[in-house]
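Colleague: Model the following, please.
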Amino acid sequence: MTSIKTQLPYDYYSLPFCSPSKKQYIPENLGEVLRGDRIVNTPYQVKMMENKTCTVLCAKTLSVKESEVIAQRVKEDYHLHMLIDNLPIATKYRTEDFSEIHYEHGFKLGFEKNGKIYLNNLLNMIIKYHSDDGESYRVVGFEAQAASLGKLGTDDPANIAPEQKCKFPDNVDGLFQEINPKGENKITFAYMVIWEPSNIRWASRWDSYLNMSDVQIHWFSIVNSVVIAIFLSGVVVMILIRTLRRDIAKYNEEDSMDDTIEESGWKLVHGDVFRPPRFRLLFTACVGSGVQLFAMALITLVVAMFGMLSPASRGSLLSAVVFLFVFMGMFAGYFSARLYKTLNGQKWKRAALVTGTLYPGAIAGLAFLLNFFIWGKHSSGAVPFSTMVALLLLWFGISLPLVFLGYYFGYRKYPYEHPVRTNQIPRQVPEQVWYVHPIPSNIMAGILPFGAVFIELFFILTAIWENQFYYLFGFLFLVFLILAMCCSLIAVVVVYFQLCAEDYHWWWRSFLTSSSCSLYVLAYAIFYYINKLEIASFVSGLIYFVYTLMMVFTFWLLTGTIGFYATYYFIRKIYGAVKID
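Modeller: Next comes the predicted model:
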């Protein structure tokens, strides 16, 4: 059971539904467990090509406490989810103008009308099938029609009148199955099964579930992102062609060297531009974690783009993300070590430990804290203790050793070569104009990368918080590449102007400039929470904001690392192109 109002999934049998003689929980992968899925069998008897009219499942007498819980779940707009042949149940509805058909995942537990609570106690299962030869049949659709019928039967289900069929009558007061939350309730549960032929082939059976009417909006997102990227590219090309080539040509003219030094400022700091930054151990740990996240994201998107992580494989995307992150620890250690050695770092073991624990430690701490609140609500979204142990073993048993292994090989390599030597005495940084200071420049720099991704961000948030499928990974891959380009270009532009102002403290600035778009992601997530969601309870709001902080921190490390490496390459190139005595 799920609800977009609480974001707390619950086990199906957390409510007093009819249950089989023996409950069998299906083993689940890591992604399903982390999502809160708990798949268990039900007493519904469904046989291939066998229709069922009125079939009573069971009769229940609900206690006052059970009635209160059901009434509360109905008020919170919970939906029930079922599977047949790995195909989820969905409720079909039409748009207001009846022009398009859409599907809503699951079916409603009940509804509230005129201050009263009603339970959907009749489920009509419409199962669509396809046959090529008339002898073999495949399930290609699973639709639900849920109804609340108060006149379904008597106290004894066996005494239901034969003429009383499970139809969907005109809903009038008195025919609904009302739930009195302050007293006992007698409920009869029933179901119907209807098999319908369909032209949908088995390979295309997920298309109706994944049908999105907003593909044009995705294309608009791509065009919007491309325009922003072209604009930024034009700015950088203008700098490189008009300014840098002129500067370099003048710097290399020995006769006018003295005049050139007075005209431009970026060459004046050549003796300090590669001076190690403050907190270099933390800086290299952030960059290493960013490399790990970048490799994970790139591989995940490429694999998903080819359909290998589709929603039909429940939990596969989340499982792939976790395992790829664990095994990308080797890259985190290697790139962090080479950078740390370049910055004259000596304590490589401590640096490796910080790199291996910075991001996973922050995520694990937030998740562990959140888990206590979810446990308190008895939700299936709480991560079981055994799964927590398994995740810790993945972290300390695989990821951290791989980071140390990568650090060992990376630290043994030669450091990155710099085209100029660093002076012994640091140069004094002159007074800067206001727009070159970190806060104003970062605020302005973060707008363009965020503008390239905010439309796609809306669909991602909708998929996460409104129980929708997200499958357009081709669009997401293109947006990811454009985001990387925008982060690189904006970091290069800002750092270039900073160096022209003779401020050589560019290491952290390059990281923070490109990662400043994460602050806009945070602001947009708050806007989405206020305007799009109906979350009211404390725990539900806590779930949203803790996961938002995880997402923003991930985005911060990822975009900051992209901007840093682009700027590092740019600076080495421009200082390698001039003659320096």
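Colleague: going forward, measure contacts between C-alpha atoms and count neighbours the same way
Modeller: Fine.
Colleague: And the helices in the stretch 451-581 of the chain?
Modeller: With DSSP state H, counting those that start in this stretch as the criterion, the stretch 451-581 of the chain has helices at 473-500, 507-515, 517-532, 538-576.
Colleague: Report the contact partners of the residue nearest to Thr342 when sequence neighbours are not counted.
Modeller: The shortest distance from Thr342 to any residue other than its chain neighbours is 4.5 Å, reached at Pro415 (C-alpha to C-alpha, 6 or more residues apart in numbering). If a contact means C-alpha atoms under 8 Å, 6 or more residues apart in numbering, then Pro415 has Arg338, Leu339, Lys341, Thr342 as its contacts.
Colleague: Try it again at 6 Å.
Modeller: Contact analysis of Pro415 by C-alpha atoms under 6 Å, 6 or more residues apart in numbering lists Arg338, Lys341, Thr342.
Colleague: Can you classify it by secondary structure?
Modeller: Judged by DSSP: H, G, I helix; E, B strand; the rest coil, the three-state class of Pro415 is coil.
Colleague: Strands of this protein, start to end?
Modeller: 52-62, 79-80, 83-84, 87-88, 90-94, 101-105, 107-108, 110-113, 116-119, 122-130, 138-147, 178-179, 185-197 (DSSP state E).
Colleague: Which secondary structure elements does the fifth one sit against?
Modeller: Spelled out, it's strand 90-94. strand 101-105, strand 138-147 (3 or more C-alpha pairs under 6 Å, 6 or more residues apart in numbering; DSSP states H and E).
Colleague: ok, back up a step: of all the helices of the stretch 451-581 of the chain, which one comes closest to Ile160?
Modeller: helix 538-576 (42.4 Å; C-alpha to C-alpha).
Colleague: List the buried residues of that closest one.
Modeller: 539-541, 543-548, 550-568, 570-572, 574-575 (16 or more other C-alpha atoms under 10 Å).
Colleague: Output the helices and strands packed on strand 90-94 in CSV; the columns should cover mean neighbour count.
Modeller: Below are the helices and strands packed on strand 90-94 laid out as CSV (neighbours: other C-alpha atoms under 10 Å):
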stretch, mean neighbour count
strand 101-105, 17
strand 138-147, 22
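Colleague: any chance of these in TSV, plus distance to Leu15?
Modeller: Formatted as TSV, the helices and strands packed on strand 90-94 follow (distance: least, C-alpha to C-alpha, whole Å):
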stretch	distance to Leu15
strand 101-105	19
strand 138-147	17
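Colleague: returning to that earlier point: I'd like the helices of the stretch 451-581 of the chain written out as TSV, with distance to Lys5 added.
Modeller: Listed next are the helices of the stretch 451-581 of the chain as TSV, based on distance: least, C-alpha to C-alpha, whole Å:
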stretch	distance to Lys5
helix 473-500	27
helix 507-515	31
helix 517-532	11
helix 538-576	8
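Colleague: to compare against the first, here's another:
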Amino acid sequence: MAFRRSLPVRSFAISALLLVLIHVANCFYLPGVAPEDFQKGNTLNVKVNKLTSTKTQLPYSYYSLPYCLPKKIVDSAENLGEVLRGDRIENSPYEFKMGEPQMCKVVCRITLDAKSAKEFKEKIDDEYRVNMILDNLPLVVPLPRRDQESTTFYQLGFHVGLKGPITGKKDEKYFIHNHLAFTVKYHKDLQTDTARIVGFEVKPFSVKHEYDGKWDEKTRLRTCDPHAKQTVVNSNSPQEVEENSEIIFTYDVQFQESEVKWASRWDAYLLMSDDQIHWFSIVNSLMIVLFLSGMVAMIMLRTLYRDISRYNELETQEEAQEETGWKLVHGDVFRPPNNSDLLCVYVGTGVQFFGMILVTMIFALLGFLSPSNRGGLMTAMLLLWVFMGLFAGYASARLYKMFKGTEWKKIAFRTAVMFPAIISSIFFVLNALIWGQKSSGAVPFGTMFALVFLWFGISVPLVFVGGYVGFKKPAIEDPVKTNKIPRQIPEQAWYMNPLFSILIGGILPFGAVFIELFFILTSIWLNQFYYIFGFLFLVFVILIVTCAEITIVLCYFQLCSEDYLWWWRSYLTAGSSALYLFLYATFYFFTKLEITKLVSGILYFGYMLIASYAFFVLTGTIGFYACFWFTRLIYSSVKID
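Modeller: Here you go, the predicted structure:
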């Protein structure tokens, strides 16, 4: 939309707000989620989505290759998450009639030039898949499992083509999948005599079609029979991809009645993973939690109880001076740390992250984030991040006031800008790389504008509102007074070295989640569905407990060593699990992925760096608040003169 210079600023702001509201509305618009009843003879329009590859991680639009074009290309309305995912949903020349099988239907005929042949060969080399959609169901290729004969594995999309030698020759050739045998599964309603689509499958073939005479619309192919009752093609002579190759695109469609009801049609897509492995993950994590809980219980019930009883029984100052341990540092334990402003910013950002993830998981558990709403999960997380800015400002301002800070606006601004600015900088560089590859995954200017508006138009003001409310609250009072002169910290044992204890502290939180992390990475980078949010929520709860307990244990050992610099260490102890997350992502890259291109590798590590940084902020904040609660609890339980 173009704006004239004479328009006032208020009109521009209203228009920008409307743009964002459209994006928000699209987020909750579920295309095709409502059951659609089809009668025999109704037209079924197949839509095409992006071309995807697990080798490059760079999506491209379907019509970036010279496939058959419809009379007019129409783009489907997409929400914010779909655009960020690189989805490009458009109409196609593939049209079916409900309940009417078609055999050897010709779509179009093309002749490849040198450029088109090269483009097809590059996509075949990189193992790109074609994604299609019918009634909001993604197209799948049924494949038998190697380990289980009775079950079927579904591959999302079919490969553009394949590469291999011709019989009797050594040279490898490129072949294109130009004949598609579709199977549309439907569930029939006997009362209304209507049907609902519950499955969309395909078997791709490479066929060098032959015909007699000159080509026209009525030409009959000799390589497939349009009157056959099932797919019969001559696949002994596959269609090569070479300059000046004539390619005829054809398809069959069969309709198959299914007992699967419409409400359960996504189950085949979502239940492909093995639940036993997830249960193993849960049991593994629970063992870690039980071990830590035992240590915390021992500290809290035995050691601390004994310490507090002994300290409260002391009668003279001389006896108090003879005591050692965590009570000796009571005059310094609540001394504000170095870079306290930065700690406030990180804690506030962590609260924002925690709120976003918690609410997202609750919505997912309740079934609001259906996989049929492509991009819904990402859009919901973005919007929740924006609105959770209110809690970020509140948390950072409350902590800032406890540290005797006075400039709450400065801390609110840093909380609102610092973390998103770092993420945006990395994202902008990665987006420039994607744009340089002419991929559909590049975020367009309009979406960039919407993201910036969500940030500065909604998130930043909410952070300031939260900061104002938090700063107006009475300051959190320390349970003990702080001495004016800092106490000297005695020389520490090697195992209490800050770096060593911080690195040790991150191992157990990572160990509690790393098995589930494998499935999440597989979903993101190998183009599979992840919808086991029940398991994920359990793992998230276990992660919270593990971060809190390991931080409390190490904080107690630190205070017993008369080291009172616990503020930053409590944050870094749990936050160091992000380092192990990034190292695991590196291990996953070299063992599970087949990425060879430099740009694709940079994209992988760039996005995993963003994820690891976010994980650092989240776990660090959990550890900080656990240690904060623990120290206030133990120092408010002893009598100190």
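Colleague: Which one (most neighbours) among the contacts of Pro415 of the first structure?
Modeller: Greatest neighbour count in those, by other C-alpha atoms under 10 Å, goes to Arg338: 25 neighbours.
Colleague: Could you check which residue of the second structure pairs with that residue?
Modeller: Using TM-score structural alignment, the equivalent of Arg338 of the first structure in the second structure is Arg398.
Colleague: Give me the distance between the nearest residue to that match once chain neighbours are set aside and Phe582 of the second structure.
Modeller: Using C-alpha to C-alpha, 6+ apart and skipping the chain neighbours, the partner closest in space to Arg398 of the second structure is Gly470 (5.1 Å). For Gly470 of the second structure, the distance to Phe582 of the second structure equals 34 Å [C-alpha to C-alpha, to the nearest Å].
Colleague: In the first structure, what sits opposite Gly511 of the second structure in the alignment?
Modeller: Using TM-score structural alignment, Gly511 of the second structure lines up with Gly451 in the first structure.
Colleague: roughly how far apart are the spatially closest residue to that match that is not a sequence neighbour and Tyr470 of the first structure?
Modeller: Distances taken as C-alpha to C-alpha, 6+ apart place Ser225 nearest to Gly451 of the first structure, at 7.2 Å, with adjacent residues excluded. Separation of Ser225 of the first structure from Tyr470 of the first structure (C-alpha to C-alpha): 19 Å.
Colleague: For these two, indicate the residue with more neighbours.
Modeller: Ser225 (28 against 17).
Colleague: Now check the more buried one against the second structure: what is it aligned to?
Modeller: Match for Ser225 of the first structure (TM-score structural alignment): Ser285.
Colleague: go on, Leu489 of the first structure?
Modeller: Per TM-score structural alignment, Leu489 of the first structure is aligned with Glu549.
Colleague: what's near enough to touch its match?
Modeller: Counting by C-alpha under 6 Å, 6+ apart, Glu549 of the second structure makes contact with nothing.
Colleague: Look up how far Thr303 of the second structure lies from it.
Modeller: From Glu549 of the second structure to Thr303 of the second structure the distance is 16 Å (C-alpha to C-alpha).
Colleague: Also Val241 of the second structure?
Modeller: Val241 of the second structure sits 75 Å away from Thr303 of the second structure, going by C-alpha to C-alpha.
Colleague: So between the two, which is more surrounded?
Modeller: Higher neighbour count among Val241 of the second structure and Thr303: Val241, with 23 against 13, using other C-alpha under 10 Å.
Colleague: okay but that one is in contact with Tyr174, surely?
Modeller: Yes: in terms of C-alpha atoms under 6 Å, Val241 of the second structure counts as a neighbour of Tyr174; the distance is 5.4 Å.
Colleague: can you list the strands of the first structure in JSON lines and add distance to Thr513 of the first structure?
Modeller: Shown next, in JSON lines, are these (distance: least, C-alpha to C-alpha, whole Å):
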{"stretch": "strand 52-62", "distance to Thr513 of the first structure": "59"}
{"stretch": "strand 79-80", "distance to Thr513 of the first structure": "43"}
{"stretch": "strand 83-84", "distance to Thr513 of the first structure": "47"}
{"stretch": "strand 87-88", "distance to Thr513 of the first structure": "44"}
{"stretch": "strand 90-94", "distance to Thr513 of the first structure": "45"}
{"stretch": "strand 101-105", "distance to Thr513 of the first structure": "41"}
{"stretch": "strand 107-108", "distance to Thr513 of the first structure": "46"}
{"stretch": "strand 110-113", "distance to Thr513 of the first structure": "49"}
{"stretch": "strand 116-119", "distance to Thr513 of the first structure": "53"}
{"stretch": "strand 122-130", "distance to Thr513 of the first structure": "53"}
{"stretch": "strand 138-147", "distance to Thr513 of the first structure": "49"}
{"stretch": "strand 178-179", "distance to Thr513 of the first structure": "57"}
{"stretch": "strand 185-197", "distance to Thr513 of the first structure": "57"}
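Colleague: Thr284 of the first structure: which of those strands is closest?
Modeller: strand 101-105 (44.3 Å).
Colleague: so the closest one matches what in the second structure?
Modeller: Going by TM-score structural alignment: strand 101-105 of the first structure matches residues 152-156.
Colleague: Contacts for the matching stretch next, please.
Modeller: Val140, Val141, Pro142, Leu143, Pro144, Arg145.
Colleague: Including neighbour count and distance to Ser309 of the second structure, could those go into JSON lines?
Modeller: Shown next, in JSON lines, are the contacts of stretch 152-156 of the second structure (neighbours: other C-alpha atoms under 10 Å; distance: C-alpha to C-alpha, whole Å):
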{"residue": "Val140", "neighbour count": "24", "distance to Ser309 of the second structure": "67"}
{"residue": "Val141", "neighbour count": "18", "distance to Ser309 of the second structure": "69"}
{"residue": "Pro142", "neighbour count": "15", "distance to Ser309 of the second structure": "68"}
{"residue": "Leu143", "neighbour count": "12", "distance to Ser309 of the second structure": "68"}
{"residue": "Pro144", "neighbour count": "12", "distance to Ser309 of the second structure": "67"}
{"residue": "Arg145", "neighbour count": "12", "distance to Ser309 of the second structure": "64"}
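Colleague: Turn these into CSV, including distance to Gly355 of the second structure.
Modeller: CSV is the format used below for these (distance: C-alpha to C-alpha, whole Å):
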residue, distance to Gly355 of the second structure
Val140, 36
Val141, 39
Pro142, 39
Leu143, 40
Pro144, 42
Arg145, 40
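Colleague: about what we covered before: of the helices and strands packed on strand 90-94 of the first structure, which is nearest Cys500 of the first structure?
Modeller: strand 101-105 (56.1 Å).
Colleague: Which one of Gly470 and Phe582 of the second structure is surrounded by more residues?
Modeller: Gly470 (24 against 19).
Colleague: Would you mind listing the buried residues in stretch 347-356 of the first structure?
Modeller: In stretch 347-356 of the first structure, counting by 16+ other C-alpha under 10 Å, buried: Trp348, Ala351, Ala352, Leu353, Val354, Thr355, Gly356.
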